[in-house]
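S.K.: give the three-dimensional model of this entry:
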Amino acid sequence: MSISSKPTRPTMSLGEAIEAMLPGELAFRFEAYDGSTAGPADAAITVRLLNERGLSYVMSAPGDLGMARAYVTGDLEIDGVHPGDPYDALVLLMDKTRLRAPSAAETLRIVRALGMNHLLPPPTPPQEHLPRWRRLLEGLRHSKTRDAEAIHHHYDVSNRFYELVLGPSMTYTCAVFPKVDSTLEEAQAEKYDLVCRKLDLQPGQRLLDIGCGWGGMVRHAAKNYGVEVIGATLSEQQALWAQAAIEREGLAGRAQVRFSDYRDVPETGFDAISSIGLTEHIGVHNYPAYFAFIRDHLKEGGRMLNHCITRPDNRSRANAGAFIDRYVFPDGELTGSGKIITEVQNAGLEVHHEENLRMHYAMTLRDWCRNLAENWDEAVAEVGVGTAKVWGLYMAGSRLGFERNKIQLHHVLATKTADDGTVDFPLRPTWGS
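M.R.: Coordinates of the predicted model:
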């Protein structure tokens, strides 16, 4: 059967199609460009499909990718929530919407009724990264070239945009809230300080922070613990921003951030190594080499802290979903904390402490979404409405994922213990909460 590109007159309204796919009382209002509707008129959330291109996006890529394409291009709108924080809409759709899996015959009937031509995908939005098979042209997965391109896609959006979303700390990793009502800035400062305390940093020691972002950990450790710090990031924009902040804060003698792959750092013998939000990007099959790098760059007795988003188990596939892979973290991979601990141990490092900060990340994402919503007009002026909508959707969805225990955030603390078992580590944790 061939698919004709010639538009055909639909024999089923879009409202009828929605009712066929979502039986029972809808929790939202649906309105379509063909004039049809479904769901209660007084629903808190209204989903509007505005044109045939939006329908083609949804039909040609069923699931989160097609919906995201239509939403990002403005072909699908959601009334009742702010695009910078569509959390309430996602909760409603997850809790109150039950998709009925129609039979193959029913699916074919619906597709034919709406028009087979809608199975031809329109051009993808400019915010979308290449599919995995096309990325082979950029190099093998997690090669230095391909990792650099993936980081560029996600982080070199606009430093000003990140300032609007992340706040003054310019920290794009999970915060640690000392109290329920702590501010985001207090929580990010506490996160960095907790990492410093876990690493037992002392004046004059040397710290390597890999995947350092805008240098928050670099500057906090140099300023508050008197250590010499090298940070490495694959984002040139991050490195430029971080170096300017280091100069501005008078830390140039003790801190530096390099535009560099962590694998190209030649120095060794560090007293401590921190990795805050890097492991998600390197690929699970690269864990042995990654933790071997950390081991080889630590001095004997040195400590490492790995801060990483994880899955709640060690069985799930590592690849992210289609929306995350194409719009947010190309080539990103997640696995369980058990896998991470196993690879840390297999590299010859001794694990001393592990903790899950899952709910802290949900709270962090809540505050980032609030920042985006409050600074929406300036954010849109900076990066465009499509990119801003991608971020709102991604962060609100991730918040829900952490709240529902679909993803977690783990700290793993380990030492490069001497061959005879000698290690300078307290009998009980000394770093507090």
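S.K.: okay, CA-based contacts and neighbour counts for the rest of this
M.R.: OK.
S.K.: neighbours of Ser182, just the number please.
M.R.: 12 (other C-alpha atoms under 10 Å).
S.K.: before we go on, could you also do this sequence so I can check it against the first one:
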Amino acid sequence: MSISSTINGFFSGGLPVRLSAYDGSVAGDLDSPYGLRILNQRGLQYILTAPGDLGLARAYVSGDLELEGTHPGDPYPLLRLIVGSTDFARPSVTDLARIVRELGVGSFVPPKPPPHEHLPVWRTALEGVRTAGVNAFRRHTAERDAEAIHHHYDVSNTFYEHVLGPSMAYTCAVYPSDDATLEEAQAEKFDLICRKLGLEPGMRLLDVGCGWGGMVRHAAKHYGVSALGVTLSREQANWAAEAIKRDGLDDLAEVRFSDYRDVVETDFDAISSIGMTEHIGVGNYPAYFSFLHSKLKEGAPLLNHCITRNDNAGKATAGAFIDRYVFPDGELAGSGTIVVAAEDAGFEVQHHENFRRHYAKTLAAWNENLVDNWDACVAETDLGTAKVWGLYMAGSRVGFETNEIQLHHVLATKTPKNGTPNAGFTDYPMRHTFGV
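M.R.: Now for the predicted structure:
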């Protein structure tokens, strides 16, 4: 049997795109304008030894698998077709023995993963267990979190400028209208959060996981608040410091290269957590929300902006590809899990809103930027990294479109015993932005 027919048979129902291989064979949907081409034996080994998304991604990133009919900066059209079709069907022992004979035992020897892949916690733990002991097997220690953030966010500020655009906002935008630009939508996102928090001149805002300081700068510039942002990425902190100085906001805004757990200031009038909860681990939710609760004044609000699962029952994983190539140790839970953790930490949840369709639109804009700046992005990093980004953003877009993942705002207050939170945020008109 040919390589293409054998591999196509592994996928439940076969692939809805063309599949070809280096032995000249073709299988799948031969009339599809899109295809997967296995270029060599190493590509075959990746696919066979890590069945599903991870093996396909390894082969693609390493240059051993081509995606036909799409630009590497935006493989969305192909991914939209194959979503839900990449899990391997389990062959019988008899079929597996036959496949091994046909393809050769060597095809089942796992190659070394591409250098872009971040090792899972058990692999890095084995290397560090002598010095760290059993703690080496723990996710979300301060040291491992710093390493994970460095892997993803310290790629290159110039690369991010090409992909994210002038706002340098790497979180879901909120489109005020269907024809709004990405920059307009990112400004609306920050402003929406400011309005929900009821920010006013003279208030003190803490923004945890602040990225390149977009929220900090927007709140300081447009609402006159004193804003502190913290990030574990030194590259982000350096870029943000320059942007703050450029905008003349030194007297109001600060971005600090720091773990949020090292913030010593208290009595903030508001806290924003935008795209941070995904990184801290579900098991750390109680400690995280308790920490934020301790940093707020009585009656003050918290806005948590977070990618979520579409349920609260499944395993809190972002998937093998995302975990190894994009957000190491990232975990996604349902919005209900976040609400429970916030409430158990003492918060009163006031408002809960889903923006998943806005994130699909945001990702489409980022993919477009990557395509438009493809040569510059490859030159700034390397071809494999650029391909990872195209694949991850297009795949995430599919996830948001099909409701596999969501994006929720949870607005909560540190309500005092008399039951009256601060008045500012309650003046926010709860408008629903489902137009896109």
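S.K.: ranges for the helices of the stretch 51-200 of the second structure?
M.R.: Along the stretch 51-200 of the second structure, the segments classed as helices by DSSP state H, counting those that start in this stretch run 53-61, 76-82, 93-103, 121-132, 142-153, 157-164, 182-197.
S.K.: what's the second one packed up against?
M.R.: Judged by 3 or more C-alpha pairs under 8 Å, 6 or more residues apart in numbering; DSSP states H and E, helix 76-82 of the second structure is in contact with helix 383-401.
S.K.: now the helix it packs on: which residue numbers in the first structure?
M.R.: Mapped onto the first structure using TM-score structural alignment, helix 383-401 of the second structure spans residues 385-403.
S.K.: stretch 325-334 of the second structure now?
M.R.: Using TM-score structural alignment, stretch 325-334 of the second structure pairs with 327-336 in the first structure.
S.K.: show residues contacting that stretch.
M.R.: 127-129, 132, 141-142, 150-151, 153-154, 280-284, 309-320, 324-325, 390, 394 (C-alpha atoms under 8 Å, 6 or more residues apart in numbering).
S.K.: and if we set it to 6 Å?
M.R.: Outside stretch 327-336 of the first structure, the residues that touch it by C-alpha atoms under 6 Å, 6 or more residues apart in numbering are 128, 150, 280-281, 283, 310-314, 318-320.
S.K.: from Cys308 of the first structure, how far out is the equivalent of Thr181 of the second structure over in the first structure?
M.R.: Alignment note: Thr181 of the second structure maps to Thr183 in the first structure; criterion TM-score structural alignment. Thr183 of the first structure is 22 Å from Cys308 of the first structure, where distance means C-alpha to C-alpha, to the nearest Å.
S.K.: higher neighbour count, the two?
M.R.: Between Thr183 of the first structure and Cys308, Cys308 has the larger neighbour count (other C-alpha under 10 Å), namely 27 against 13.
S.K.: mean offset of the helix or strand containing that one relative to the second structure (after superposition)
M.R.: Following DSSP states H and E, one finds Cys308 of the first structure within strand 298-310. For strand 298-310 of the first structure, the mean deviation from the second structure after alignment is 0.6 Å (mean C-alpha distance after the TM-score superposition for the first structure).
S.K.: what is the burial count for Gln41 of the second structure?
M.R.: 16.
S.K.: can you give me the buried ones in stretch 59-79 of the second structure?
M.R.: 59-68, 70-79 (16 or more other C-alpha atoms under 10 Å).
S.K.: nope, stretch 379-391 of the first structure is what I meant
M.R.: Ala379, Val380, Glu382, Val385, Gly386, Thr387, Ala388, Lys389, Val390, Trp391.
S.K.: columns distance to Arg206 of the first structure on top of these, output as JSON lines?
M.R.: Listed next are those as JSON lines, based on distance: C-alpha to C-alpha, whole Å:
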{"residue": "Ala379", "distance to Arg206 of the first structure": "38"}
{"residue": "Val380", "distance to Arg206 of the first structure": "41"}
{"residue": "Glu382", "distance to Arg206 of the first structure": "38"}
{"residue": "Val385", "distance to Arg206 of the first structure": "43"}
{"residue": "Gly386", "distance to Arg206 of the first structure": "42"}
{"residue": "Thr387", "distance to Arg206 of the first structure": "38"}
{"residue": "Ala388", "distance to Arg206 of the first structure": "38"}
{"residue": "Lys389", "distance to Arg206 of the first structure": "41"}
{"residue": "Val390", "distance to Arg206 of the first structure": "38"}
{"residue": "Trp391", "distance to Arg206 of the first structure": "36"}
